[in-house]
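Participant: This is a predicted model, with the sequence first.
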Amino acid sequence: SGDMMHTLCMAIICFIAVGLGSLICQVVSSSLTSAVSENLLLKFRIMSFRSILYQNAAYFDNPAHTGGKLITRLATDAPNMQAAFDARMMSVVYAASAMLMSIAIALGFCWPIGLLGILCVLCLLTMMFFLAYRIYELNILMVKEDEAGRRAIETIENVRTIQLLTREKKFFELYYKELRQQQGREFSKGFYEALNFTFTQSDMFLIFTVTFALGIHVMYIELMSADRTFIAVNAMMIACEALIQAAPFFPEMVKAKTAAGLVFAVALREPTTGDSTKGQHVQVVGNVTFEGVHFRYPQKPKHPVMRGLDLKIKKGTTVALVGPSGSGKSTLISMLERFYDPSGGFLKIDGHDSRALSLDHLRTQMALVGQEPRLFSGSIRENICFGLGENVTTERILESLRLANAKFVTQLPAGLDTEVGEKGGQLSGGQKQRIAIARALVREPKILLLDEATSALDSESERAVQKALDAAREGRTCITIAHRLSSIQNSDAIAYIENGKVRELGNHSELMARRGRYYKLIMQQDLSI
C-alpha cells in the first residue's frame, strides 16, 4: 500500500542518514585521534630528547643508557606508545563499551544469562590479562638483554677496525649466536600471543554455546519468556563479537605499556645537577682549589678514584697532571666541568664551591680541547662559533684561528664556509684539532683544559698544535694532561697523581732534583734532561 511504501522510503532515508552521519563521525573521530596521537608522540620525543641533553655524565656511564639504547627510545619506543592513544585504543574502548552494554542488557532481560555472561567474560579477561602480563615480562627481558642490538651497533661503529683485523667472521658468528638467543624469547612471546588470539576466537563459540543452552533451559522451566531470553542471548552474542574485535589489540597495548615505561623513564628523569641556569653568576678569575676531594664513579662504588686529593692552582698559571693510567687525571678535568661532583671534600673556583655556581655560566668560563676533537656537520665557521650564537665577528674568528695556528683555513676555496663533513671527516686529524683549539679560544675562557690534546697526532701536526697550545694558554689558567712529557716541561707546576692523591708537586727542575716518581717516569720515556 501507499502507506507502507512511504514508511519504507522513510526508513531507507533514515538508514542513509545514519550511514552518512556515521561516516562523517568516523572520519572526524579518526582525524582527531590521529592528530592527538601525533601531537603526543611529538611531545614525548621532545621531552625525552631534552631530558637526555641535560643528564650528567654518570647517567651515560650506565650500560642501560648507551647511545644505541637511547636512540631506540626516541626512534622506536616512542612510536610504539601510539597504540595507547590512537585508533587502536579507540577500538578497544568502543569494544569494551559495547561488551559492557550488551552484558547489562542481557542481565536486565534475563538475569541467569547475564550472570553467566559476566562469569564467562571474567574468566576470559583473567586469561587474557595473564597472557598479556607474560608478554610484557618477555618484552622487558628482551629490552634488558638486547645483546644482538648492542653487538650490531658496536660492529658497525668499528667496522674498519674489524676489517683491518680480519675478524668479520668472528663478529658475524657472535651476532648470529646472540640473535638466535633472542629468537628463542621471540618464539615464547609469539606463543603467548597465539594463545591470546586462540582463546578469544574459540571462547566466543564456547560462550555462545553455553549461553544458548542456558537460554533453552530457562525457557524450558518457564523462568523467563522466550522473547526476553532471545534478546539476552543476542546481547551476549554482541558482547562476544565486541571482545573478539578488541582481542587483536591486546598485544599492541602490551607493547605500548612496555614502550611507555621505557620512554617515561627517560622523559621524566630530572638531572642530578638540577637546573643548570640556577646558582651564583660570579666573574671567574681562574683560581682552582681541590680540598680533600673524594670521588667514586656511580657505576663502581667500591673503587675510589679520589682519596682526599688536595691541589691549588693559581690564576694564569699552567699546571700539568701526570701519573699512571687510571690515577684520576681525566676525572679531575671532568669534575672541573661539573660532569661529576665530589662525593667528599670541595672543588672551589675562586673560593666558591663549584656546586653553588650556575652550571651554564661556569661552563662558559672554561673550554676543553680533548684527544679526539668533536666536530659537527656544517661549516668551519659554524663549528668555531658553536654555542656562541651569531654575534661572533669574522675578525674574532680569524684571530682565534691565528692563535690556533690554523692558517690552512684561509687557503681553502670556501674559507670559513668550508663544509667539514660528518664528524669532521673532510679534515685531517691535525686540522680538526686546530679547529677545536680555535673553538676553545673564541670563547675567551678563563680556564683552558687540555686532555691529551696532541697524543693522537703525527710529529708534524703535533708541533703545529703544540705551538698553538703554547700561545693559547698565555694569560689563562691552564690545566693539561699529557703522556708525552716533553710537552709539559715548561709548565709552571707539575702534579704527579697516583691512587687518587697528589704524590709530588713542583716544576720540572724541582721534581727532577728529587729523583722521585716523576723522575722515574721521565727516565722511562728516555727524555733528554
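Facilitator: Looks like it came in fine. Numbers count the residues shown, from 1 in each chain.
Participant: For the rest of this, base every contact and every neighbour count on C-alpha atoms.
Facilitator: Will do.
Participant: Now for the closest residue to Gln489 other than its chain neighbours: which residues touch it?
Facilitator: The shortest distance from Gln489 to any non-neighbouring residue, by CA to CA, 6 or more residues apart in numbering, is to His508 (5.5 Å). Counting by CA atoms under 8 Å, 6 or more residues apart in numbering, His508 makes contact with 489-491, 493-494.
Participant: Please work out how many residues are found near the nearest residue to Phe376 once chain neighbours are set aside.
Facilitator: Closest residue to Phe376 apart from its sequence neighbours, by CA to CA, 6+ apart: Lys423 at 5.3 Å. Lys423 has 14 neighbours, counted by other CA atoms under 10 Å.
Participant: Please verify my assumption that Lys423 contacts Ser377.
Facilitator: Yes. The pair Lys423 / Ser377 is scored as a contact, 6.3 Å apart, by CA atoms under 8 Å.
Participant: The most centrally placed residue in the chain in helix, strand or coil?
Facilitator: Taking CA atoms, centre = their mean, the centroid of the chain lies closest to Leu70, which sits 2.8 Å from it. Here Leu70 is recorded as helix under DSSP: H, G, I helix; E, B strand; the rest coil.
Participant: circling back: for the residue nearest to Gln489, give its distance to Leu53.
Facilitator: Going from His508 to Leu53 by CA to CA, to the nearest Å gives 41 Å.
Participant: try Gly108
Facilitator: Gly108 is 58 Å from Leu53, where distance means CA to CA.
Participant: just Gly345 next, same as before
Facilitator: Distance, Gly345 to Leu53, by CA to CA: 28 Å.
Participant: same deal with Leu368?
Facilitator: 18 Å.
Participant: So what's the residue count around Ile497?
Facilitator: By the criterion of other CA under 10 Å, Ile497 has 24 neighbours.
Participant: That one sits in which helix or strand?
Facilitator: strand 493-498 (DSSP states H and E).
Participant: how far does that strand sit from the chain's center?
Facilitator: On the basis of CA atoms, centre = their mean, to the nearest Å, strand 493-498 sits 36 Å off its chain's mean C-alpha point.
Participant: Repeat that for stretch 71-79.
Facilitator: Stretch 71-79 sits 9 Å away from the centroid of its parent chain (CA atoms, centre = their mean).
Participant: dropping in the other structure now:
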Amino acid sequence: MSESYSLDKVVYSKEGAEVALGVRTLSMKSSNWQKSKKGNEKDAGKYDTQEVVDGGSKDEKKEDEARRVATFSELFSFSTCLDKLLILIGILTACVHGASWPMLFVLFGDMTNTFVSYGQNLQTNASDSLNSSYGNDNTTNSSHGNLSSADNITVVLDFGAFEDSMTQFALKYIYIGLGVCVATYVHIAFLQIACERQTHKLRKAFFKALLRENIGWYDKQQSGELTTRLADDLERVKEGIGDKVGLAIQFLAQFVAGFIIGFIKGWKLTLVIMSLSPILAICSGLLGKVMSSYSAREQKQYASAGGLAEEVLSCIRTVITFNGQSQEITKYGQALEGSKKLGVKKALFTGLSVGFTMLIMFCAYGLAFWYGSTQVNEYNNSNGSQGLSPGGVFSIFFCVMIGSFALGGASPHITSILTAKGAGGTVFSIIKDEPPIDSSDPTGLKPAQVQGYIQFKDIEFAYPTRKDVKVLKGFNLDIQPGQTVALVGSSGCGKSTIINLIQRFYDPDHGKILLDGVDLKELNIHWLRGNIGIVSQEPILFGISIAKNIALGRPGISMQEIQAAAKMANAHSFISALPQGYDTLVGERGAQLSGGQKQRVAIARALVRDPKILLLDEATSALDSKSEGVVQEALDKAREGRTTIVVAHRLSTIQNADVIYVLDSGEVVETGRHQTLMEKKGIYYNLVTLQTIVEQEHQDDSE
C-alpha cells in the first residue's frame, strides 16, 4: 500500500507554502548585511522600505494612528452565539458581585444602629436604676450598687433581642458570601472561556490573513513586526476581552450601586461626598485617553524593535562574521529608545494622575465626616425625624467611598481594554484587508488543460515600494509551449521580475500577461500557481522531514510519488543514504543539508506537482562546480515536456536553450540562440566573453 503524506501538522497552508516557495517568505527577509547580486532588480525598493514607511506625510501618519485603534464591536467580532451567552451571563454575575459590596455596608449600617440602640438601652436602664435607688432617702449605702430584680430582667431581655439580631446579621453576611462566591466563579470562568474561544479563532484568522496578502504588501512590512503582532498584540487583545471585562464591570456596578444607595439613604451627604467628583471624572477620562494613545504608540515602537531583532537573529552568522554585534546592539538600543521615552512619560502621567486622584478622594472623605456629624446631631435633636442616624452616616459614607474606590479599581482593567483596542487596531485592519491579489479567492477560470503558451504584451511595471523606478518598460515576450527560454542581462534589468509576474506576485501597471491566450487576472490564482514549479537561487526548506518538504508541492501525495519526484531530481540516492532516509529532519531552513542537496530537494518539490511551467531562477548560481553539475543534470531532466523559463547567472548553463532573450533596462535588446547571438558580437557576446575571462582567472588562482 502507498503511504499518504498529509501536511495537517505543518503550520503553513498550501497557499502560504506556494507564496513561500516563490522567492520570499514571511519571516525570511534579506539582511542589510548581505544582498544577492540580483537584489537590485528583484527586490527593487525593498531595502528602502523603512525610508518609505517612515517618510510618509503627516496626514498619512495621523490616518495610520487612527486606524490602529479597534472598536469594541471588532474586539468581540469573533464571538459566536454561545460566546455571547457566556459573556452576557458573565456580565450579569459581575454586576451581582459588584453590587454585593454596597449591600454589605447597608447591613453594616443597620448593625451599627443596633449596637447604638443596645448601648443606649443599657445606659437608660442603668440610669433609671440609679435614679430609683437615690430617689429613696431611706435607702442604705449597701443598696446603691444593686439593681432591682425587675431591672436585671429588663437587661437580660434586651441582650437576648440583641443577640438574635446579631445572629440574623451574621446569617445575612454568610448568604451574601455564598452568593458572591458563585457569582465570582461564574463571571470569571464564563468570560475567560468565551475569551479563549474567541482568541483561538482570532489567531487563526490573523495568520490566514497574513498568508493571503500579496507580495507587494509584504514588501512594505517588516517580518519581525508581523511576528510581534501575531504574538504580543494578540496576547494584549486576549487580556482585554477576557476576565478583565468582567472585573471592570464588577467595579463599575459597585460604583453605581454604592452611589444609588447613597442617594436613597441620604442625598445631602452623598452630594457632599460627590462635590469633588467632577475633578475625579476629568482625571479618569484624561488618564484613559492618554493611556490608550501611549499604548498604541508604544506597541508600534516595540514592533519595530522586534523586527530589527528578528532580522539580526535570522542572519546571526553574517553578523558575527563581520563583527557587527556592537553595531546591531547600538541599533537595537536606538530602536528601543522611543518606546522607553513613551513608557517613562506614561508612567509619570499615570503616577501623577493616581496621586492627585487619591488626594481629592481623601479631601472628600474629610468633608463627608464633618458634614455627617452635623446630620447625626440633627437626628438626635429631632428624635429621628430629620438628619441621619449614626448607622445611616456610616452606610452612606462607606457605600459612596467603596463606589469611589471602585472607579480606581476599574481603572487598570479599563486600561487593559483600551490597550486591547490599541493593539487590535492593526490586527483587525489586516484581517479585514482585501488584497488586490488574493491567493484564497475561489473565483477565476480553471482551464482543463495547460499548453504553456506565455505572452507579455506591452508590459510596464514598477515595484510598489519604488513606483518612480520602472523595471519593465513596454516589455514584450512570446514563449511557445514546451520551449526552454533563457533570460540574461546585467543585475537589475528585470529578469527575476518576469518570474514574479508569471506567478502573479504582482500585477503589471500596464499591459497584459497571457497564459494560453487568457489574461492571468482572469485565472484562479490557486490553480495558476498549482501549474507552476519554481526553483530559486536560495531554496527555502522548512524545519520538517525531507518527505514533508517535497510533499509541500502537492499535499496528500503518496510516498511512491515523493520518491519518483526525488529520482527525477537526482535526490533519491543521497536521501536513501541518510540514516532516517526521507524522514530525516532538514533543520531550520535546511541547515542540515548541503547547498546542492537542498537544491535537489527543492527541484523534487517543484516536480512533484507535475507543473506545465517550470521557472528556474538562477538555480545553480550559488553552487560549486561539482554540485552544479549534478543539479544541472536534474534540471535538464525536469525541463523535458515543459515550458521552461531560465534566469541564468552562469551563461554556460543556457547554451542549449531554444531562445535566449537579452535584457537591458527592462527591455529586450537581443533575441536568438546561443550561436546566433555569439556571431552578432553584441551585448550577449560581451557578457559571455567577460564571464569566461573571469572564470579562467579564478581557475588560474586556484591552481
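Facilitator: Now that the structure is in, tell me what you want to look at. For clarity, every value in this text was computed on a predicted model and none was experimentally measured.
Participant: rewinding a little: where in structure 2 does the strand holding Ile497 of structure 1 fall?
Facilitator: Mapped onto structure 2 using TM-score structural alignment, strand 493-498 of structure 1 covers residues 659-664.
Participant: superposed on structure 1, where does the matching stretch end up, distance-wise?
Facilitator: Its aligned residues in structure 1 lie a mean 1.6 Å from stretch 659-664 of structure 2 after superposition (mean CA distance after the TM-score superposition for structure 1).
Participant: what comes into contact with that stretch?
Facilitator: Contacts for stretch 659-664 of structure 2 (CA under 8 Å, 6+ apart): 483-490, 493-495, 654, 668-674, 683-684.
Participant: Show me which of those are buried.
Facilitator: Buried by 16 or more other CA atoms under 10 Å: 483-490, 493-495, 654, 668, 670-674, 683-684, out of the contacts of stretch 659-664 of structure 2.
Participant: Can you pick out the ones from those residues that are in strands?
Facilitator: Secondary structure assignment by DSSP state E places 484-489, 668, 670-672 of these in strands.
Participant: what kind of secondary structure is the equivalent of Leu616 of structure 2 over in structure 1 in?
Facilitator: Matched to structure 1 by TM-score structural alignment, Leu616 of structure 2 sits across from Leu450. Under three-state DSSP, Leu450 of structure 1 falls in the strand class.
Participant: tally of neighbours for Leu450 of structure 1?
Facilitator: Neighbours around Leu450 of structure 1, by other CA under 10 Å: 23.
Participant: For it, give me its contacts.
Facilitator: Applying CA under 8 Å, 6+ apart to Leu450 of structure 1 gives the contacts 368-370, 478-481.
Participant: again, only this time at 6 Å
Facilitator: Residues near Leu450 of structure 1 by CA atoms under 6 Å, 6 or more residues apart in numbering: 368-370, 480.
Participant: Let's have these in a markdown table, adding secondary structure.
Facilitator: Converted to a markdown table, the contacts of Leu450 of structure 1 look like this (three-state DSSP):
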| residue | secondary structure |
| --- | --- |
| Leu368 | strand |
| Val369 | strand |
| Gly370 | coil |
| Thr480 | strand |
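Participant: Specify which member of those residues is nearest to His352 of structure 1.
Facilitator: Leu368 (21.0 Å; CA to CA).
Participant: Check the alignment and tell me where that closest one lands in structure 2.
Facilitator: So, by TM-score structural alignment, Leu368 of structure 1 is matched to Ile534.
Participant: quick one: that match and Ile613 touch, right?
Facilitator: No. Assessed by CA atoms under 6 Å, Ile534 of structure 2 is found out of contact with Ile613, at 8.5 Å.
Participant: Counting by contacts, list what the longest helix belonging to structure 2 packs against.
Facilitator: Under DSSP state H, the helix in structure 2 containing the largest number of residues is helix 149-212. Applying 3 or more CA pairs under 6 Å, 6 or more residues apart in numbering; DSSP states H and E, one finds that helix 149-212 of structure 2 contacts helix 81-134, helix 243-273.
Participant: just the angle between the strand holding Ile497 of structure 1 and strand 318-322, please?
Facilitator: Here strand 493-498 of structure 1 points in a direction 20 degrees away from that of strand 318-322 (axes from the mean of the first three to the mean of the last three CA atoms, to 10 degrees).
Participant: The alignment partner in structure 1 of Phe259 of structure 2 - how many residues pack around it?
Facilitator: Per TM-score structural alignment, the equivalent position to Phe259 of structure 2 in structure 1 is Ile103. Using other CA under 10 Å, Ile103 of structure 1 has 28 other residues around it.
Participant: which residues sit in contact with the residue lying closest to the match of Leu368 of structure 1 once chain neighbours are set aside?
Facilitator: Once flanking residues are discounted, Ile534 of structure 2 sits nearest to Leu615: 4.6 Å by CA to CA, 6+ apart. With contact set as CA under 6 Å, 6+ apart, Leu615 of structure 2 has these partners: 534, 644-645.
Participant: can you list those in CSV and add distance to Pro464 of structure 2?
Facilitator: Listed next are those as CSV, based on distance: CA to CA, whole Å:
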residue, distance to Pro464 of structure 2
Ile534, 23
Thr644, 27
Ile645, 24
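Participant: which among those residues gets closest to Thr689 of structure 2?
Facilitator: Ranked by distance to Thr689 of structure 2 (CA to CA), the contacts of Leu615 of structure 2 are led by Ile645 at 23.0 Å.
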